[in-house]
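> Curious how this folds, go ahead:
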Amino acid sequence: MVVTSRRSWIEGPLPWLAYLPFYAMPWFWKPPGDTGLILSIAGIALFLPVYLLGYSAGQRARTIAAAIIVAIGLVLAPFGGSWTVFPIYAAAMVGYLQPPRRAIVAILTIAILTSGVGIALEQMTLWWLPGVLLSMMTGFGTFSREAFYKRTQALLASQEEVRRLAGTAERERMARDLHDVIGRTLTLIALRADLAAKLVTPDVAAAQAEMRAVADIARTGLSDVRAALSGTAGGSLGHELDLSRDALKAAGIVATVTGDPHAIPPDAGAVLAMTVREAVTNVIRHAGAGACRIDLTTDDTIAGIRIVDDGRGGAFREGHGLTGMRQRLAAAGGTLEVAWVGPGTCVAARVPVGVA
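Predicted structure coming up:
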């Protein structure tokens, strides 16, 4: 994730130095003594590097810098300058501290020390109380801004994570759909081409018909690939069952379908259709089966399908196809079970009726 610069120049330490001359405002009506002037110059000379270096430092260094700045203000309190300027700078610095309770404690401590010194020196309330209030306002203002910044950064990070996950999910969807579409299309093309090759000599007309079927399958496959890339893959269950019957017949496998695909709602049927596509492709390519039965079931809440073959079955490794089926069904709130049923394999899928 690309994060913008944490602070713009106006949020840095330099613009706020414009308030430092307020320290000398009382001197316009009551000039300082020599001691007060010398100490003030020394205090400001010490304040500037401590403030500039401590503003962007780590928490420990920032805390030490704020403590030094408060001390400068308290030392200069008896000498006639507007000494509460320094606690205000210190409060602004500690407003960035984390965790938040540390910043709150530091701001309140600065306010209490400033009040205590003003009272101890018996200064007029109007002389030190505005500084206390401004210290708290500045400190808590900085604290609120930092909290807002943290929340904004967290929100931006969350949005970036959502975008990343959405992109990953879309790539996985495309991979699953393309795997199913291309796998079935190439399997059918290979079967039809092999059959056409066998028929070239004894039955030219049948061979020509098979090659036309190969061309039709290729065109249909191209259309399916385009649909998968656009996110519209997944036809009706009835249509998919018709295609599966034709594919099984071309592979020399006897296909039996029980149940009414039209009784299954279209949304659930679209999910099951893609399951049928991959399961039947696996039967043709891997099972070595002579027969395949497809059973459809549905009620008010669940639609299900079972694809059972009489092939070699036994132990197998779950590949991309089964993983894709499982992920697609899980996304729709459904389940997938694959079991060896003694000479063959049973693939059972269930999905809630009314999936989006």
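
> C-alpha only now, for contacts and for neighbours.
Will do.

> Contacts only, for G167.
Applying CA atoms under 8 Å, 6 or more residues apart in numbering to G167 gives no contacts.

> From G141, how far out is it?
39 Å (CA to CA, to the nearest Å).

> and if you look at A90?
13 Å.

> Tell me which of those two has more neighbours.
Comparing A90 with G141 by other CA atoms under 10 Å, the one with more neighbours is A90, at 29 against 16.

> What is the subsequent helix or strand relative to the strand or helix carrying that one?
A90 is part of helix 85-94, with elements assigned from DSSP states H and E. Under the assignment DSSP H and E, the closest C-terminal helix or strand after helix 85-94 is helix 100-120.

> which residues touch that following helix?
70, 74, 77, 84, 87, 90-91, 94-97, 124-125, 127-129, 131-133, 135-136, 139-140, 143.

> just the buried members of those?
70, 74, 77, 84, 87, 90-91, 94-97, 128-129, 131-132, 135-136, 139-140, 143 (16 or more other CA atoms under 10 Å).

> can you give me the strands in this structure?
Along the chain, counting by DSSP state E, strands occupy 254-258, 291-298, 302-309, 335-340, 345-352.

> wouldn't L195 be in contact with A207 here?
Yes - shown here, L195 and A207 form a contact pair, counting by CA atoms under 8 Å, at 7.5 Å.

> Same drill for these two, tell me which one is more crowded.
A207 (21 against 17).

> ok, the more buried one - contacts?
195-200.

> Among those residues, which one has the most neighbours?
A196 (23 neighbours).

> Give the closest residue to it in space, chain neighbours not counted.
A207 (4.4 Å; CA to CA, 6 or more residues apart in numbering).

> Please apply the same query to V200.
A207 (5.2 Å).

> Now do the one you found against R184, distance only.
Separation of A207 from R184 (CA to CA): 21 Å.

> where do the helices sit along the stretch 51-200 of the chain?
Remark: helices assigned in the stretch 51-200 of the chain by DSSP state H, counting those that start in this stretch are 59-76, 85-94, 100-120, 125-199.

> how far is stretch 320-328 from where the chain is centred?
22 Å (CA atoms, centre = their mean, to the nearest Å).

> Report the buried residues of it.
Buried, per 16+ other CA under 10 Å, within stretch 320-328: 321-322, 324-328.

> What is the nearest of the residues you listed to R219?
G321 (22.5 Å; CA to CA).

> Now do the same contact list for the nearest residue to the closest one once chain neighbours are set aside.
Excluding its sequence neighbours, the residue lying closest to G321 (CA to CA, 6+ apart) is E278, at 6.4 Å. Residues near E278 by CA under 8 Å, 6+ apart: 180, 184, 321-322, 325.

> for A339, same thing?
345-347.

> Tabulate the contacts of E278 (JSON lines), appending distance to R151.
Converted to JSON lines, these look like this (distance: CA to CA, whole Å):
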{"residue": "D180", "distance to R151": "43"}
{"residue": "R184", "distance to R151": "49"}
{"residue": "G321", "distance to R151": "42"}
{"residue": "L322", "distance to R151": "42"}
{"residue": "M325", "distance to R151": "39"}
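
> Proceed likewise with the subsequent sequence, for comparison:
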Amino acid sequence: MLSTLSFPWVPVRYGKAPYFWLFSFAIFGWKYLYVAPNSQELIALTLSLLFFLPVYFYSFWCSGWRIYACIVTVCAMGIIWAPYNFGGSTFCIFAATMTARLPDTRKAYLTLLAVGMAIMIASILMKLETFFWVPAIIFSIPSGIGAIMGERLSRSNENLIAKQQEVEYLAALSERERIARDLHDLLGHTLSVITLKAELAGKLLDRNPEACKKEIHDIEHTARQALAEVRAAVIGYRATGLGHELQSAKNTLDAAQVALLCDVEQFTMPQNLENVLALAVREAITNIIRHAQASQCHIQLQRQGSHIVLKISDNGIAGKTGVVHKGSGLNGMSERVHALGGSLQVSTKPDITGLHLELSLPMKEET
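Alright, predicted model coming up:
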């Protein structure tokens, strides 16, 4: 019993909204503000709601013909209630929103149209009052269309996140393979040399102690050199650099079907500046993938006098809304930039792009 109560009644991705939609049944009580209900009507209303709730929650999980059965059942409940209480239009509105559960968009819209036609035909044949069919039509069709569009957007976001996770997994797998190859190439030859010199030193130990000492010295030198090379390689893996981050950005945007226009000027820069720029690119691309709904991204890197200027822009929804929400990512980026004496500007340009990020870092001349 406890497991049943703890089980989510609607998929997590819908949040709490489906529960709040149930408050729309308050419209049933409008009639009773001026007409006292009899006991039979109250019993019928209670039984209807108790029957509706399982069907409603089941519609979020079922598939195939069962979705149609839920839609027909709920719509029929609204039409049956129409002669007695115009609040029955609420059932019809719920039936219209259930069409969004259909996986095929065309079938979803056709089923929504069928719900609207059923309401109109029933209203004509049963000579129902306008208090029923007007709200049933006016609210059912827009609610159904909104639900279908919202469902498609939600599924697109889920597919996009799944593709992004797949890209990240493949990138991590490729990186592990690269590290394995590099370490094999780096240590394979060195360890082979150390093994041969150790064997030779063992043979020379009794016959030629001086030559043995020389071989042992060579082994020590080779081992120290290998250790230095391994440390340099590990540092390189930890800080992959701006070039690697740009390539990763291209792979991620390609998976998200976002076109990337990259204009990067080639020049050397201090490691600390490169790390900040790489992190800025990573954060900006993450925001574009998750929030921007963009189809195009432009990355530009230039050296302007004594400053390095990074510009990242997209054609997402920020240009339409004009609202920029600064989360922990942008705040962290701003702190890193200001720590190096640079500046960060985030703005919207509706006439050109959605969101425009401009980062400027001072680069001291090496003496």
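
> Please work out which of the helices of the stretch 51-200 of structure 1 is packed deepest.
helix 85-94 (a mean of 28; mean count of other CA atoms under 10 Å).

> in structure 2, what residues pair with that helix?
Aligned by TM-score structural alignment, helix 85-94 of structure 1 falls on residues 90-99 of structure 2.

> likewise stretch 130-140 of structure 1?
The aligned range for stretch 130-140 of structure 1 is 135-145, by TM-score structural alignment.

> Please report how far the residue of structure 2 most remote from its centre lies from K213 of structure 2.
The C-alpha centroid of structure 2 is most remote from R207, which lies 70.3 Å away (CA atoms, centre = their mean). For R207 of structure 2, the distance to K213 of structure 2 equals 12 Å [CA to CA].

> S48 of structure 2 now?
96 Å.

> In contact with the aligned residue in structure 2 for D224 of structure 1, which residues?
Under the alignment (TM-score structural alignment), D224 of structure 1 pairs with E229 of structure 2. Going by CA under 8 Å, 6+ apart, E229 of structure 2 touches L186.

> For stretch 60-67 of structure 2, which outside residues touch it?
10-11, 59, 98-99, 101-102.

> Could you rerun that using 6 Å?
S59 (CA atoms under 6 Å, 6 or more residues apart in numbering).

> what distance separates the start and the end of that stretch?
9 Å.

> ok, now stretch 17-26 of structure 2?
Stretch 17-26 of structure 2: ends 16 Å apart by CA to CA.

> Could you tell me how far it lies from the centre of the chain?
27 Å.

> Secondary structure of V309 of structure 2: a strand, I assume?
Yes - assessed by DSSP: H, G, I helix; E, B strand; the rest coil, V309 of structure 2 belongs to a strand.

> What's the match for it in structure 1?
So, by TM-score structural alignment, V309 of structure 2 is left unmatched.

> what's near enough to touch V309 of structure 2?
Contact analysis of V309 of structure 2 by CA under 6 Å, 6+ apart lists 301-302, 359-360.

> how far away is it from Q302 of structure 2?
V309 of structure 2 is 5 Å from Q302 of structure 2, where distance means CA to CA.

> ditto for E41 of structure 2
For E41 of structure 2, the distance to Q302 of structure 2 - CA to CA - is 75 Å.

> Neighbour count: these two, which is higher?
Between E41 of structure 2 and Q302, counting by other CA under 10 Å, Q302 is the more crowded of the two (16 against 12).

> Using the three-state scheme, assign the more buried one.
Going by three-state DSSP: Q302 of structure 2 is strand.

> G269 of structure 1 - nearest residue in space that isn't next to it in sequence?
L237 (5.1 Å).

> how near is the one you found to T109 of structure 1?
Distance from L237 of structure 1 to T109 of structure 1, by CA to CA: 72 Å.

> Then Y149 of structure 1?
24 Å.

> Could you give the number of residues near the residue nearest to F132 of structure 2 when sequence neighbours are not counted?
Spatial nearest neighbour of F132 of structure 2, excluding adjacent residues (CA to CA, 6+ apart): F86 at 4.5 Å. F86 of structure 2 has 24 neighbours, counted by other CA under 10 Å.

> my guess is F86 of structure 2 contacts V134, does it?
No - using CA atoms under 6 Å, F86 of structure 2 makes no contact with V134, being 9.9 Å away.

> S24 of structure 2 maps to what in structure 1?
Structural alignment (TM-score structural alignment) places S24 of structure 2 against Y19 in structure 1.

> What separation do you get for its match and K30 of structure 1?
From Y19 of structure 1 to K30 of structure 1 the distance is 20 Å (CA to CA).

> swap in A61 of structure 1?
Applying CA to CA to A61 of structure 1 and K30 of structure 1 gives a distance of 36 Å.

> ok, now L186 of structure 1?
Distance from L186 of structure 1 to K30 of structure 1, by CA to CA: 97 Å.

> what's the answer for A106 of structure 1, then?
33 Å.

> what does Q159 of structure 1 give?
With CA to CA as the criterion, Q159 of structure 1 and K30 of structure 1 are 58 Å apart.

> what's the burial count for A42 of structure 1?
12.

> rewinding a little: so how far is the match of helix 85-94 of structure 1 off the chain centroid?
29 Å.

> Next: stretch 143-154 of structure 2.
With CA atoms, centre = their mean, you get 18 Å for stretch 143-154 of structure 2.

> outside of it, which residues touch it?
By CA under 6 Å, 6+ apart, stretch 143-154 of structure 2 touches 96-97, 100.
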